[in-house]
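Asks: sequence and predicted structure, then a few things I'm wondering about:
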Amino acid sequence: MRNTRIGRFTRGYFCTTIVFHFLAFFLWSSIFSFDTFLFALLLTTTTFLPLNISCSESAEKFWNCWDNYPQTISQLYSIRVALGSLIGSWIGVFVVPLDWNRWWQRWPICSVFWFIYFFTHWCIV
């Protein structure tokens, strides 16, 4: 793909999905599971996509958002949504190794639950 905005977006989306897939593997999930791929795709959609839409002019604006220097309201909300998604999915992983054999402890149900909770909480607050 040429170095157009759509090409950069597609490459970034694909690479971020792969990175989140391998990070989920390090958080006690199986690497060849379709659930892990869908979880990585969900995380990419809520972290990379809003930041790329609001900070797509340059890579400097993108990293300024992560450095907590948002310039607009949309950048502020996109960084809050991204951080809420990451923190929620990270907190949801803590109950997986407890091994209580409950239905809600299976991968990725608990992570998605906490992910949705923090995602909506950081959108509203």
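Replies: That came through, no problem.
Asks: contacts, neighbours, all on C-alpha from now
Replies: Will do.
Asks: do you know how far the residue at minimal distance from the centre of the chain is from residue 57?
Replies: Residue closest to the average C-alpha location in the chain (C-alpha atoms, centre = their mean): residue 43, at 2.9 Å. The gap separating residue 43 from residue 57 is 22 Å, by C-alpha to C-alpha, to the nearest Å.
Asks: equivalent analysis for residue 15, please.
Replies: Residue 15 is 19 Å from residue 57, by C-alpha to C-alpha.
Asks: need the contact list for residue 79.
Replies: By C-alpha atoms under 8 Å, 6 or more residues apart in numbering, residue 79 lies in contact with 47, 50-51, 65-66.
Asks: report the buried residues of the helix or strand where it lies.
Replies: Per DSSP states H and E: residue 79 is located in helix 73-92. In terms of neighbour count (16 or more other C-alpha atoms under 10 Å), helix 73-92 has its buried residues at 75-90, 92.
Asks: between helix 73-92 and the helix or strand just after that helix, find me the angle.
Replies: Following helix 73-92 in sequence order, the next helix or strand is helix 109-124 (DSSP H and E). Helix 109-124 runs at 150 degrees relative to helix 73-92, counting by axes from the mean of the first three to the mean of the last three C-alpha atoms, to 10 degrees.
Asks: alright, now check it against this:
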Amino acid sequence: MTLVAMCNLTMIYSTLVWIPTWLNSYTHQADQKQDTTNNNSTTLQNAPLPSLSWTLVTLFGLQTMLGLVQWSLHSSSTNKGAKKSSKGGDSSSSVFSVLNTSIAIGAVGTLICHVFAVLFGAGIFNQAKETSQLAVYLSLLTFYPASFVLGTDLKSWLRIFVHNSPGTYTEAAFYCQGMMAIFGAWLGSIVIPLDWDRPWQAWPVPCVLGAFMFYCIGTVVGLVVSIVMRQRAARNEFGIGSGAGTAQAGSKKNKSE
């Protein structure tokens, strides 16, 4: 879990540095080629598309690798009592089935995020490509990584993300990362209507940056929550805690009487 959190933090940092760099380069090229303000505003609106597309492909590849690692760790931990003998073809086919399931869930998550973005004020036809990019980003940060572990278990999805009750360390990490990413995307939309005339104010760059920043925070929070849950489970297993303390106090009272 710690390794996955470190990989997530590295990915977040590189993406947050990459997006403004691409935006500045495209803005500089636009300033050299266009002189009128109308043409400048048009190029600034179209500038985020190439940079976000490149980071989108990078994010998909990294999330796929991390998801496969989490899937292998989760499957190995849950199948300790199962048979260890398995053929190579079965393992490869299971990997492909997990990938197909995760991609399908990610596509459904993209549709859900797109619908919610429209409900929160995004245009249905105006800048539809940018809105779809934001939806894919949010799906890759919320639905796609969790699908490698949860799969098609609808009860687990509802229990974690609707009823807010994750039960394991991995579920707590997914919950913190996903909720913080959605909150960051919503919070980033505040700076869009401000008249600062900055290139990073173009839709949906503030929402993407906010989602990545708070996803990074959610990764740290999820790691801390997982450590706390693990320590509590260890204390309960070895009888360390308030219950054990009260039992020892009661035994001392009985001996004194």
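Replies: Everything's here; your move. Note that this is a predicted model, so its numbers are computed, not measured.
Asks: TM-score for these two?
Replies: Superposed pair, TM-score by TM-score structural alignment, normalised by the length of structure 1: 0.81. Supporting alignment: 122 aligned residues with a C-alpha RMSD of 2.2 Å.
Asks: in TSV: the contacts of residue 79 of structure 1, plus secondary structure.
Replies: Listed next are the contacts of residue 79 of structure 1 as TSV, based on DSSP: H, G, I helix; E, B strand; the rest coil:
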residue	secondary structure
47	helix
50	helix
51	helix
65	helix
66	helix
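Asks: by neighbours, which of those wins?
Replies: residue 51 (25 neighbours; other C-alpha atoms under 10 Å).
Asks: quick revisit: so the helix holding residue 79 of structure 1 corresponds to what in structure 2?
Replies: Mapping helix 73-92 of structure 1 onto structure 2 (TM-score structural alignment) gives residues 169-188.
Asks: so how far is the matching stretch off the chain centroid?
Replies: 6 Å (C-alpha atoms, centre = their mean, to the nearest Å).
Asks: post-alignment, that stretch versus structure 1, mean distance?
Replies: Here stretch 169-188 of structure 2, set against structure 1 after superposition, deviates by a mean of 0.5 Å using mean C-alpha distance after the TM-score superposition for structure 1.
Asks: ok, now stretch 212-219 of structure 2?
Replies: Mean for stretch 212-219 of structure 2 is 0.6 Å (mean C-alpha distance after the TM-score superposition for structure 1).
Asks: next, the buried residues of that stretch.
Replies: Neighbour counts over stretch 212-219 of structure 2 (16+ other C-alpha under 10 Å) mark 212-219 as buried.
Asks: so it corresponds to what in structure 1?
Replies: Against structure 1, stretch 212-219 of structure 2 falls on residues 116-123 (TM-score structural alignment).
Asks: so residue 48 of structure 2 touches residue 23, yeah?
Replies: Yes - counting by C-alpha atoms under 8 Å, residue 23 is a contact partner of residue 48 of structure 2 at 6.3 Å.
Asks: ok, the two, which is more surrounded?
Replies: For residue 48 of structure 2 versus residue 23, neighbours defined as other C-alpha under 10 Å are more numerous around residue 48 (25 against 22).
Asks: wait, what's in contact with residue 16 of structure 1?
Replies: So residue 16 of structure 1 contacts 44, 48 (C-alpha under 8 Å, 6+ apart).
Asks: looking at structure 2, name the residue matched to it.
Replies: Residue 16 of structure 1 maps onto residue 109 in structure 2, by TM-score structural alignment.
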